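In: Fold the stuff below for me.
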Amino acid sequence: MSRTYWDPTGAEFGIPTYPYRMAPNGLATRRQLAALGLRPGGQDIQAQIIWRRGKRVAYLYAIDQAKPKRAATTAQLVALERAMQARRTCPDCLRDVGYCLPKRYGTCLDCVEAA
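Out: Here you go, the predicted model:
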């Protein structure tokens, strides 16, 4: 385990910095917060993790300061469903094919094969 990025005081990197898998308890990435049903909620970045020779960085947020995720409104859900339906509808055969059309072809795979 490399301690190259061990800087819990933030003296070298400006904010507390830890190597991969060595962050203290109580901090989480955005994805980890989302898995817990939380969001950063406007708080500042509390720390960071650096790995892969400095090429990868993950910012950490305090779990106790995080807020619950917001639920989408009915109008937002309707708009998302319409957008997804448009991505699934083939412009050639006008069918909802049940999957997002490949951008490469712009049509469903059945129409690509027929052409």
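
In: only C-alpha atoms for contact and neighbour calcs from this point on.
Out: Fine.

In: remind me, longest helix of the chain?
Out: When every helix of the chain is counted residue by residue (DSSP state H), the longest turns out to be helix 74-88.

In: my guess is residue 48 is in a strand, correct?
Out: Yes: the assignment for residue 48 (DSSP: H, G, I helix; E, B strand; the rest coil) places it in a strand.

In: quick revisit: any idea which helix or strand comes after the longest helix of the chain?
Out: Beyond helix 74-88 in the direction of the C-terminus, DSSP states H and E gives the next helix or strand as helix 109-114.

In: Pull out the buried positions in that following helix.
Out: Within helix 109-114, no residue is scored as buried using 16 or more other Cα atoms under 10 Å.

In: neighbouring contacts of it?
Out: Counting by Cα atoms under 8 Å, 6 or more residues apart in numbering, helix 109-114 makes contact with 92, 93, 101, 105, all of which sit outside it.

In: Kindly indicate which of the residues you listed lies nearest residue 81.
Out: Top of the list for closeness to residue 81, among the contacts of helix 109-114 and by Cα to Cα, is residue 101 at 15.2 Å.

In: Let's compare: structure for the following, please.
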Amino acid sequence: MGRPRFWDPDGERFGLPTYPWRMAPAGLATRRQLRAAGLRPAGQDVAAQILWQNRRRGVRAAYLYRVDRARPVRPMTPARATALAAALRARRTCPQCGQDAGYVLPTRYGTCLPCADSAAAAA
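Out: So this is what the prediction gives:
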């Protein structure tokens, strides 16, 4: 049958060591896998990639980082928690009526849905 389409562990064809879906060697992980383990990439470069074919989106890629170079996630400090809460509140606050919508405002309208509906009805 031959080798899989995206098998390039030396990086000769794709520039990075490349593996097919679910065939990456141990010791490499995606950002999401690192985060689930309580780790972060810590500034390291991408070590390898996984490529796979998707019917709708074409060829997809997931970048892999070395687990042995990853560091623990920085703890959430009170100042960072306050800043995060303020940023999320700003994403929920309608610039037109000034109310907290209770959801992240759709970028399509830039306002809460009641304000968008009233603007559409007036037009």
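
In: what about the longest helix of structure 1, distance to the chain center?
Out: The chain centroid and the centroid of helix 74-88 of structure 1 are separated by 20 Å, computed with Cα atoms, centre = their mean, to the nearest Å.

In: which one is the aligned residue in structure 2 for residue 33 of structure 1 nearest to, not counting chain neighbours?
Out: Taking TM-score structural alignment as the alignment basis, one finds that residue 33 of structure 1 is matched in structure 2 by residue 34. Closest residue to residue 34 of structure 2 apart from its sequence neighbours, by Cα to Cα, 6 or more residues apart in numbering: residue 40 at 5.9 Å.

In: Counting neighbours, what do you get for that neighbour?
Out: Residues contacting residue 40 of structure 2 under the criterion other Cα atoms under 10 Å number 22.

In: Touching, it and residue 71? I think so.
Out: Yes: at 5.5 Å, residue 40 of structure 2 counts as touching residue 71 under the criterion of Cα atoms under 8 Å.

In: still on that earlier bit, which stretch of structure 2 lines up against the longest helix of structure 1?
Out: Going by TM-score structural alignment, helix 74-88 of structure 1 sits over residues 78-92 in structure 2.

In: Can you tell me the centre-most residue of structure 1?
Out: Centrality entry for structure 1: nearest residue to the mean C-alpha point is residue 31, 6.1 Å, by Cα atoms, centre = their mean.

In: which element is that residue on?
Out: Following DSSP H and E, the helix or strand that holds residue 31 of structure 1 is helix 30-35.

In: circling back to that earlier point, give me the neighbour count for the match of residue 33 of structure 1.
Out: By other Cα under 10 Å, neighbour count at residue 34 of structure 2 equals 21.

In: got the contact list for it?
Out: Going by Cα under 8 Å, 6+ apart, the list of residues near residue 34 of structure 2 reads 40, 41, 67, 70.

In: Filter those down to the ones in strands?
Out: With strands defined by DSSP state E, the entries of those inside them are residue 40.

In: farthest pair in the contacts of residue 34 of structure 2?
Out: 40 and 67 (9.0 Å).
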